[in-house]
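> sequence below, structure please.
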Amino acid sequence: MPEGRCLNSHGKVAGLDELPVTTLKGVGSRNSEKLAKIGVRTVQDILFHLPFRYQDRTRVVPIGSLRPGDSVVVEGEVELADIRFGRRRSLLVRLADGSGALTLRFFHFSAAQKAALRRGSRLRCYGEVRPGPASYEMVHPEYQSLSEGESPAVEECLTPVYPTTEGMHQLSWRAMAGRALALLQANPAALPEWLPESLLQRFRLPDLAAALGYLHRPPPDAPQDRLISGSHPAQQRLAFEELMAHQLSLRETRLRQKRLDAPVLLAQGNLSRPFFARLGFTLTGAQQRVLQEIAQDLAQAHPMMRLVQGDVGSGKTVVAALAALQALEAGHQVALMAPTELLAEQHLRVFRQWLEPLGLEVAWLTGRHKGKQRGQLLEDLAGGRIRIVVGTHALFQSDVAFHALGLVIIDEQHRFGVHQRMALREKGGGSAVPHQLIMTATPIPRTLAMTAYADLDLSIIDELPPGRTPVATVVIPDSRRSEVVERVRSACVAGRQTYWVCTLIEESEALQCQAAEEATRMLQEQLPELRIGLVHGRLKAAEKEAVMAAFKAAELDLLVATTVIEVGVDVPNASLMIIENPERLGLAQLHQLRGRVGRGSVESHCVLMYHPPLSQNAQQRLGVMRETNDGFLIAQKDLELRGPGEVLGTRQTGEMQFRIADLVRDQPLLDEVQDAAQLLLEQFPERVAPLVRRWVGDRQHYINA
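The predicted structure follows:
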């Protein structure tokens, strides 16, 4: 059946994306359920499910030429078969071909199997060569018995090995891929080539069907090293098309945004002028440039969607405050949303300090507001009496309504789900959509920004305010804990303040808090002369706030904390940070934590106290922290070492789940991908939607946020 023509209900050749896997002979309902678990539902999905390595069964290799680590086909005569009783009972079969001899070792075997492997019988085997006690060995090789004079044909192409799921054998994958390829060969129109010939030639790309055929059935001389690394032109062809589809879907989102109506927020200056007069410091050139970009966006009749990146301490908050003032001057409301209460409280304090002297009340809304207090707050928001509100995810709950929401500021947006962002966007009231200003102190590598955030305009605050000192970082084992404790004593006795950060690999907040409580007890015993505070995620907000306020007021010398202090805490007198078990955290998170010190003019230090032994990856990551304070370099290394899902945060990686492309490996393609996407939009707009549907499919809703 697969080799025949498959027609849809309109009598046309059915697309392979329309044909369920059960179209293929041998794939029943049970197997289709297993395949659905890994997202393989159609014949097209089978074709895009590529092998991750290959076996060479295209030639018989002389036993005398074998090397350890080779996976090869050998053929020979059994010289002896014997059962050995050692630590484990095993069947040893000696196979020779005239050029040398090899031992086949079986731990699981039957009496019938031993009888079949008698002296003088001929075998063809496939397996991995390993050193053995007396000669090279293959453990549990695949084998077939050969009759006298028989020499069956070897495979004509490399044998693919597919990523699989429980209950799906490699033989099944090979059979399915073979039938899908036969179906494609019989019906080339069933998998249309959406990239035009001119574009294929310009970017030197093979056609789609040829690339798929090559990758599922490579010729014997195919360069396996390139296939395994993903750098073969056939793989790059598919990665190029997939990256292009994602790029186009984000551009479509951007164009849709531009067609929406937003309030025109013109800068009046009646609030920003007195704000500047009271500020007490001058903005950096980078801050002024970004402010100008935001001001121009807010003055447009379509919604701003701008991402502001700035390294730790670069001054994003003052930029956000000035953007808020422009919206307030134009008579609209502003909502600032942060992912944690601690960070939201920090913004609340700063905004009140800056804006209340201008006669602006800053309201506060979290999940803790209940009853009459909450009811009054919601009434005032809906009536327009509250003009600026700071809060957590509580801001987008269904009962929260605004009178005229003009600007939404979202801090550390990658910690929010896509639907949460959409919910705030829909609170503009009437037909207008509020402008969105998104801030992150996690610098996003250019690769990710080009791919995951192509629907946003990007501003970078790439200059630190004067007076910020680089933090010197050391990496030491926890066997030197007593030295570290002494270092803390010296710093605090000298009038400086210190953070001691406890991390645990477990997700359990309870265990993290327990670790911090134990560390506090230990430090209180060893440093009785110091005033020590503790803050963690399970403290009530008021308790947390009291401890943080005491630390900021220098009423505490040492603050023991979990990673809740990662963002939002500003204590210029803190000049030393100890991070326990830093190997358990990503680079971006370590960089955020380290950014809590070095906020004053005194030289600051960060001690990364790890628990040996360190993996090679962990050594590399901690080495990067020791060598640089550049957040963008750190983010790039984080991307290379941990991948995009981790760098962006796991909640919002719907758009990052590539089937074939790899953002680290395929970085060199991105500039050409952008050019190709633009060409397709301009010259072949009718091909955009089917291309996006092929690669993004039902994940499009993630990208439309």
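> alpha carbons only for contacts and neighbour counts from here, please
OK.
> now do the SS call for residue 454.
Of the three states, residue 454 takes coil under DSSP: H, G, I helix; E, B strand; the rest coil.
> contacting residues around it?
Applying Cα atoms under 8 Å, 6 or more residues apart in numbering to residue 454 gives the contacts 247, 250, 251.
> and which of those is nearest to residue 662?
residue 247 (14.1 Å; Cα to Cα).
> so the closest one is in which element?
Residue 247 is located in helix 233-259, with elements delineated by DSSP states H and E.
> in that helix, what's buried?
234-254, 257-258 (16 or more other Cα atoms under 10 Å).
> likewise stretch 189-205?
Within stretch 189-205, the residues that count as buried by 16+ other Cα under 10 Å are 190, 191, 194, 195, 205.
> of the residues you listed, which is the nearest to residue 615?
Nearest member of the buried residues of stretch 189-205 to residue 615, counting by Cα to Cα, is residue 205, at 39.1 Å.
> who's in contact with the residue nearest to the closest one when sequence neighbours are not counted?
Nearest residue to residue 205, sequence neighbours excluded (Cα to Cα, 6 or more residues apart in numbering): residue 237, at 5.7 Å. When contacts are counted by Cα under 8 Å, 6+ apart, residue 237 touches 205, 206, 207, 208, 211.
> show me these that map onto helices.
208, 211 (DSSP state H).
> of all the contacts of residue 237, which comes closest to residue 93?
Relative to residue 93, the closest of those is residue 211; by Cα to Cα it sits at 41.9 Å.
> distance check, that closest one against residue 54.
Here residue 211 is placed at a distance of 16 Å from residue 54 (Cα to Cα, to the nearest Å).
> go on, residue 692?
Residue 692 is 30 Å from residue 54, by Cα to Cα.
> what's the closest of the contacts of residue 237 to residue 174?
residue 211 (16.9 Å).
> ok, and the closest non-adjacent residue to the closest one?
residue 234 is the one closest to residue 211 (Cα to Cα, 6+ apart), at 4.6 Å.
> check contacts around the one you found.
Each residue near residue 234 by Cα under 8 Å, 6+ apart is listed here: 206, 210, 211, 212, 214, 215.
> of those residues, buried ones?
206, 211, 212, 215.
> what secondary structure does the closest residue in space to the third one that isn't next to it in sequence sit in?
Distances taken as Cα to Cα, 6+ apart put residue 47 closest to residue 212, at 6.8 Å, once the chain neighbours are dropped. Classification of residue 47 into helix, strand or coil gives helix, according to three-state DSSP.
> also this sequence, please, to line up against the first:
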Amino acid sequence: MVSAPALDGQPLACLRGAGGKTQERLARLGIYSVHDLLFHLPLRYEDRTSLTPIGALRHGVQAQIEGMVELTDLAAKGRRALVCRISDGSGGINLRFFHFSAEQRTRLKVGTRLRCFGEAREGYYGLEMVHPEYQVLDSPEAAPLSASLTPVYPLTEGLHQKTLRGLIGQALNLLHLAPGTLPEMLPEAVRQRHRFPVLAEALRMLHLPEPGASPQTLRIAQQRLAFEELLAHHLSLSRFRTQVRCHSAPRLTLSKAATHHFEQALPFGLTGAQRRVIAEIAADLQGPQPMMRLVQGDVGSGKTVVAARAALTALSANFQVAVMAPTELLAEQHVRSFRQWLEPLGAQVVFLAGRLKGAARRETLRVIAEGEAGVVLGTHALFQDEVRFQRLGLVIIDEQHRFGVHQRLALREKGRHDGLTPHQLIMTATPIPRTLAMLGYADLDISVIDELPPGRTPVKTAVIPATRRPEVIARIVDWVAQGRQAYWVCTLIEESETLQCEAAEKTAALLREALPEVRVGLIHGRMKSAEKDVVMAAFKAAEVDLLVATTVIEVGVDVPNAGLMVIENPERLGLAQLHQLRGRVGRGPGESHCLLMYQPPLTDTAKQRLGILRETADGFLIAERDLQLRGPGELLGVRQTGQVQFKVADLARDEALLDAVKAAADALLRNHPERVGPLLRRWLGDAGRYAEV
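Take a look at the predicted model:
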């Protein structure tokens, strides 16, 4: 007997109704095979297992009804629509269609029996249903009521629920006929311990739940799938970590004399937390395997000097250091800091950016390739093939969530030489919740700088409506009169950088007109780097009183005298980004304020978000709440930015599973290593291959 092919190998074309156009639409949902259809789960359910008498309908309630057509005509008033009146003896209701055809009008003739599903709402003449789903019944026996709840799936343009339900129904039939085509990956002991159903049964329960299915039953089926998906993500990063640990790395140490010279040259003392993290990094660098450490610290905690200290360790052993930042503005900030701290100790620090052209670029590439440049700072430009290092020993990546895993790997590959792989230090000013750290950073050791340098003043945060804009503008006059500086941050919900820059330009012009005595500067992402440098230099030198900016200043801008920030439309940003922006103030002596100026009315979620920011400055607490409200960023980073593409799991909801997931991963690797690859392909697809580099 020939076994049936695995469902992930069965094309959609084997299903009725899955023609070329439908396959194109399904592809937009990430559905390419019968297997993908099974894992495309419902958003919610509708109860079409029974009929509701029309006379019992209530406003705002979804229901399934049957009735005879009494009248079909164009609406007498209001927007042009086709109105069909049906009744069942207990009462009558209007069906209203704003989009209709002549054929539809003909089919809905008097005396026709209809079964409809929709939401009852108040209309011109009592209750009505607008664009209900309906079918013409030749006889009641010809269309029995559904035996299960009706799933409602995520859709894309041109794809209808009826089509998707039909295709998934066929996929479930294939699974029923050949259950071995979807093999179990969870160890039986794990499944029994958690009382999970087998995978095929969990899928059937979620796609076609019985009318009496309890929420708990559906929750267990959902957890069964979420557990396996979380397991796949955990394994992918664990495998990646294991494979990296198989490589050798240069052993790097820093002499006591060099350490003393470095610390003596700093214009400030190191905090206890910084010293602790420096020691953790030093221990890694002395080891024979590549360091893979994430340093997380709240805004202003002093991560950059910790990175510079690590760089000095590599430099002292004649290795080069690559430092990558997501924006030129942040990279330029690092250039100034590294030059200030390392060049007096004999290091050459160079900046490689996309804007560097001609002879200057050729010379920079030469000093990097020949090893004359000790520290190379830049953005994505460091990935380019023409950039060659002579002896790269340490890679430092700032704000790593802005980069994809494949980009991190590309930079590391540049450093492989003589059988050695460079160490990797990753930094983020976005505190990572425990739930995300357990799953999303399983390939990294984690250090936390949980202490702010002395002198940092708490920022007082206020949430105010945009109707108070004149008061805010008046406050800036008083603020500047005291010799202080301020930021005015413009945000737009659109992704278009052009629109954001135009908004900033317009705001700067309005503020210059309203505040003739205040020196207003402007900075945004479309300005040339040289122009941005001039504006930032003027702001730092207190030659600009008020800096109007887009969120380009989220990281990397340090002006201690700027203690006031106004953020327009803060409801359009996430908590983490708002916290980052607020971190630009409170960096010097005196009071600091952040005004969140929103456009009313606020949604409930926006109220929650702004309320959290007003109540706390604890970045880790803010990160936990941001995870709950918005979900995690994409963990494997196959995209450079964006939200995680979990099919089922929700880290905030499923946090309680994570410890068990880790234990299950260990058991699977120990007892069933042959299941790991198929499990990764099932849940991660192409993303899984980044765990196998």
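> now distance to residue 556 of the first structure too, for the contacts of residue 454 of the first structure, in a markdown table please.
As requested, those are exported to a markdown table (distance: Cα to Cα, whole Å):
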| residue | distance to residue 556 of the first structure |
| --- | --- |
| 247 | 50 |
| 250 | 48 |
| 251 | 51 |
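> where do the strands sit along the stretch 1-150 of the second structure?
Along the stretch 1-150 of the second structure, counting by DSSP state E, counting those that start in this stretch, strands occupy 44-46, 62-74, 82-87, 92-97, 113-123, 126-130, 133-136, 150-152.
> the first one vs the first structure, mean deviation?
This means strand 44-46 of the second structure. Relative to the matching residues in the first structure, strand 44-46 of the second structure has an average distance of 2.1 Å after the fit, by mean Cα distance after the TM-score superposition for the first structure.
> which other helices and strands contact that strand?
When contacts are defined as 3 or more Cα pairs under 8 Å, 6 or more residues apart in numbering; DSSP states H and E, strand 44-46 of the second structure packs onto strand 150-152.
> for the strand it packs on, give the aligned segment of the first structure as residue numbers.
The alignment of strand 150-152 of the second structure onto the first structure (TM-score structural alignment) spans residues 159-161.
> mean distance, the matching stretch to its aligned residues in the second structure?
When the second structure is overlaid, stretch 159-161 of the first structure sits 2.1 Å from its aligned residues on average, using mean Cα distance after the TM-score superposition for the first structure.
> distance check, the residue lying farthest from the centre of the second structure against residue 55 of the second structure.
Centroid-distance maximum for the second structure: residue 111 at 53.6 Å, with Cα atoms, centre = their mean. Separation of residue 111 of the second structure from residue 55 of the second structure (Cα to Cα) stands at 19 Å.
> can you check residue 128 of the second structure too?
For residue 128 of the second structure relative to residue 55 of the second structure (Cα to Cα), the value is 12 Å.
> what does residue 165 of the second structure give?
From residue 165 of the second structure to residue 55 of the second structure the distance is 30 Å (Cα to Cα).
> what about these two, which has more around it?
residue 165 (19 against 13; other Cα atoms under 10 Å).
> what's the match for the more buried one in the first structure?
Under TM-score structural alignment, residue 165 of the second structure pairs with residue 174 in the first structure.
> whichever helix or strand its match is part of vs the second structure - mean distance after superposition?
Element membership for residue 174 of the first structure (DSSP H and E) is helix 170-186. On superposition with the second structure, the mean distance recorded for helix 170-186 of the first structure (mean Cα distance after the TM-score superposition for the first structure) is 2.1 Å.
> buried residues in that helix?
For helix 170-186 of the first structure, the buried set under the neighbour-count rule, 16+ other Cα under 10 Å, comprises 173, 174, 176, 177, 178, 179, 180, 181, 182, 183, 184, 185.
> how about stretch 655-672 of the second structure?
Buried residues in stretch 655-672 of the second structure (16+ other Cα under 10 Å): 657, 658, 661, 662, 664, 665, 667, 668.
> can you check stretch 583-599 of the first structure too?
By neighbour count on 16+ other Cα under 10 Å, the buried set for stretch 583-599 of the first structure is 583, 585-599.
> take the residues you listed and keep only those in helices.
Per DSSP H, the subset of these in helices is 587, 588, 589, 590, 591, 592, 593, 594.
> thought residue 676 of the second structure was touching residue 237?
No. The pair residue 676 of the second structure / residue 237 is not scored as a contact, 11.8 Å apart, by Cα atoms under 8 Å.
> residue 505 of the first structure maps to what in the second structure?
Alignment note: residue 505 of the first structure maps to residue 493 in the second structure; criterion TM-score structural alignment.
> tell me how far its match lies from residue 333 of the second structure.
27 Å.
> the two: which has the busier surroundings?
For residue 493 of the second structure versus residue 333, neighbours defined as other Cα under 10 Å are more numerous around residue 333 (16 against 12).
> is it correct that that one falls within a strand?
No. Counting by three-state DSSP, residue 333 of the second structure falls outside a strand, being helix.
> now do the contacts for the aligned partner of it in the first structure.
Under the alignment (TM-score structural alignment), residue 333 of the second structure maps onto residue 346 of the first structure. Each residue near residue 346 of the first structure by Cα under 8 Å, 6+ apart is listed here: 568, 569.
> ok, now residue 448 of the first structure?
Counted by Cα under 8 Å, 6+ apart, residue 448 of the first structure has contacts 644, 663.
> just tell me what it corresponds to in the second structure.
So, by TM-score structural alignment, residue 448 of the first structure is matched to residue 436.
> what of residue 671 of the first structure?
Superposed on the second structure with TM-score structural alignment, residue 671 of the first structure falls opposite residue 659.
> what of residue 526 of the first structure?
Under TM-score structural alignment, residue 526 of the first structure pairs with residue 514 in the second structure.
> whereabouts in the second structure does stretch 247-263 of the first structure align?
Aligned by TM-score structural alignment, stretch 247-263 of the first structure falls on residues 234-250 of the second structure.
> how far off centre is that stretch?
Taking the mean of its C-alpha atoms, stretch 234-250 of the second structure sits 24 Å from the chain's own mean (Cα atoms, centre = their mean, to the nearest Å).
> and the match of residue 333 of the second structure, how close does it get to residue 556 of the first structure?
Residue 346 of the first structure sits 18 Å away from residue 556 of the first structure when distances are taken as Cα to Cα.
> repeat that for residue 535 of the first structure.
Distance of residue 535 of the first structure to residue 556 of the first structure, computed by Cα to Cα: 12 Å.
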